[in-house]
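In: dropping a prediction and its sequence here:
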Amino acid sequence: MAKSRKKTAKPRKSTAKRKPSPGRWLRYLWRAIFSVAIVIVALIALGRVLNPITTPYMFAESRRLGGIDHNWVALTAIAPAMARSAVAAEDANFCNHWGFDLPAIKDAIAEGGNRGASTISQQTVKNVYLWHGRNYTRKALEALLTPVLEALWPKARIVEVYLNVAEFDEGVFGVKAAAQHYFGVSPAQLSDLQAARLAAILPDPKRRSASKPTDFVRKRTRAILSGAATISKDGRSACFES
């Protein structure tokens, strides 16, 4: 008689799913961060040649007000005095830094943070890609994106975009709308005084007026006129003027 062979039982495969290891989760995280970084860099690179249709803040204000006044204009169609005035008012060393004005930051810290040290490059990043408000998350993103903007955009492009998205009154965005709103002229027709007045109401346009200036705005206007003339003479406006 043939001996019966005992069948050896095959080990059953576990049906339980294995949890991803911490190393795999870390790889997923880095891939996600890298993908987001690539998208952000691509968006900023496109901004060098494509004008932003709107910004987060402009969109929010348009929803709140039921519409805004905004029309794009090329830097070549803006009076040179306007660009010089904006730089003199907000960031006199614009042509000499890579996005952050370190001496201005040190002065702001020394004065207890009562004065601003945000450059035009930082403000452009905030206005175009981020949101308004004082919080550490936005400031951290602003600090990360500003060097990218400086690396990918020429200085003239930064000034052009800044002047086209800056708020000059409630619902009034960009220098073209502002020139018409306050003085009834095109941006190319702005005089030195009118340009300095527009720059003087930044960065608080909802409480300042270029057409009905307070003593503070008049004093600031005079300082901006002097500053604009100075940066023109010493070459600190050369990076954005053709």
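Out: That came in fine, so what should we check first?
In: going forward, measure contacts between C-alpha atoms and count neighbours the same way
Out: Fine.
In: and the longest helix for this protein?
Out: helix 22-46 (DSSP state H).
In: residues in contact with the next helix-or-strand element following that one?
Out: Where DSSP states H and E defines the elements, the next helix or strand beyond helix 22-46 is helix 56-65. Residues outside helix 56-65 that contact it (Cα atoms under 8 Å, 6 or more residues apart in numbering) are 67-68, 127-132, 171, 173.
In: against which helices or strands is the longest helix of the chain packed?
Out: Helix 22-46 sits against helix 136-152, with contacts defined as 3 or more Cα pairs under 8 Å, 6 or more residues apart in numbering; DSSP states H and E.
In: take this one as well and set it beside the first:
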Amino acid sequence: MARGRRAKKKGKRPAQALRRAFWRWLWRAALVIVGALGLSLLAYRWVDPPVTIYTWQEGRRLGMIAQKPVPMARIAPVMARAAVAAEDANFCQHWGFDMAAIRVAIAEGSGRGASTISQQVVKNVWLWHGRSWARKALEAAITPLVEAALPKRRILEIYLNQAEFDEGVFGVEAAAWHYFGVTAAELSAVQAARLAAVLPDPKGRSAARPSAALRERAAAIMDGAATIARDGRAACFED
């Protein structure tokens, strides 16, 4: 009997050792990921993000992509206001999540319109594209950290430099050249509104050849951009 118990104990020890090794590895991996995230948050306050998961995927798929990050000082103010008016009108008033938009989306039974610019920055820079609960959970966890670590103006600057405006065209500088042959600093109010209007569906819409629906959407964005300039909702990202 004693010999049988000793054999059972010996059988348990390797399994316990494997479990302990697995949990040690898991904790170490988690610490590395958290540390890398923290360092990138600090670095991205001043340094533009390098290649992201999505731009890397698109670069491999297409062979090359167009992207040239520029500072906010070289982006037309009307472009910044148009993007906020189109994607997140309460950008200056929330801490990463627009609870009013979320409540409306829940009431309508859809997630459309509930994602803020801060959340989109998290998705574009740190995560992958696609619809999954895992990605949404990570996005929800990282978004408040981004809001705490980066000024609103810098969050918007990163967004404008990472957003996709056409297939293989990333960032407002590349988009301005691609569609209109101008720099981001030279964009007119109409051009900025059309660029903002393609953001929800960059592969299916064209700012250079706008449909009637896109023209109508761009006109609404121009009105929204003017409104947030008047009522102070652009104050957090303007000089």
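Out: The structure has been received and is ready for your questions. Since this is a predicted model, take the numbers as computed values, not measurements.
In: now the TM-score, please.
Out: Between these two chains, after superposing, the TM-score reads 0.89 (TM-score structural alignment, normalised by the length of structure 2); 227 aligned residues with a Cα RMSD of 1.8 Å.
In: returning to what we had before: now do the buried residues in the longest helix of structure 1.
Out: For helix 22-46 of structure 1, the neighbour count (16 or more other Cα atoms under 10 Å) marks 44-45 as buried.
In: next one: stretch 56-63 of structure 2
Out: So stretch 56-63 of structure 2, judged by 16+ other Cα under 10 Å, has buried residues residue 58.
In: give me the stretch of structure 1 that it matches.
Out: The counterpart of stretch 56-63 of structure 2 in structure 1, counting by TM-score structural alignment, spans residues 59-66.
In: so how far is that stretch off the chain centroid?
Out: 19 Å (Cα atoms, centre = their mean, to the nearest Å).
In: ok, now stretch 220-239 of structure 1?
Out: 22 Å.
In: if we can go back for a sec, in PyMOL, select just the buried ones from the contacts of helix 56-65 of structure 1.
Out: Selecting the buried subset of the contacts of helix 56-65 of structure 1 in PyMOL, with 16+ other Cα under 10 Å as the burial test, is done by:
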select buried, resi 68+127+128+129+130+131+171+173
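In: ok, so of the contacts of helix 56-65 of structure 1, who is nearest residue 87 of structure 1?
Out: Using Cα to Cα, residue 127 comes nearest to residue 87 of structure 1 of these, at 16.2 Å.
In: before we move on, back to that, quick one: contacts of the longest helix of structure 1?
Out: By Cα under 8 Å, 6+ apart, helix 22-46 of structure 1 touches 148-149, 152-153.
In: need the contacts of helix 56-65 of structure 1 in JSON lines with secondary structure and distance to residue 231 of structure 1, can you?
Out: JSON lines is the format used below for the contacts of helix 56-65 of structure 1 (DSSP: H, G, I helix; E, B strand; the rest coil; distance: Cα to Cα, whole Å):
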{"residue": "67", "secondary structure": "coil", "distance to residue 231 of structure 1": "37"}
{"residue": "68", "secondary structure": "coil", "distance to residue 231 of structure 1": "33"}
{"residue": "127", "secondary structure": "helix", "distance to residue 231 of structure 1": "25"}
{"residue": "128", "secondary structure": "helix", "distance to residue 231 of structure 1": "26"}
{"residue": "129", "secondary structure": "helix", "distance to residue 231 of structure 1": "29"}
{"residue": "130", "secondary structure": "coil", "distance to residue 231 of structure 1": "30"}
{"residue": "131", "secondary structure": "coil", "distance to residue 231 of structure 1": "31"}
{"residue": "132", "secondary structure": "coil", "distance to residue 231 of structure 1": "29"}
{"residue": "171", "secondary structure": "coil", "distance to residue 231 of structure 1": "31"}
{"residue": "173", "secondary structure": "strand", "distance to residue 231 of structure 1": "26"}
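In: out of the contacts of helix 56-65 of structure 1, which comes closest to residue 74 of structure 1?
Out: residue 173 (14.4 Å).
In: please identify the buried residues of stretch 134-154 of structure 1?
Out: Under the neighbour-count criterion of 16+ other Cα under 10 Å, stretch 134-154 of structure 1 has 139, 142-143, 145-150, 152-153 buried.
In: looking for the alignment partner of residue 141 of structure 1 in structure 2.
Out: Match for residue 141 of structure 1 (TM-score structural alignment): residue 138.
In: any idea how far its match lies from residue 145 of structure 2?
Out: 11 Å (Cα to Cα, to the nearest Å).
In: likewise for residue 75 of structure 2?
Out: 26 Å.
In: could you do residue 21 of structure 2 as well?
Out: 30 Å.
In: cool, thanks, signing off.
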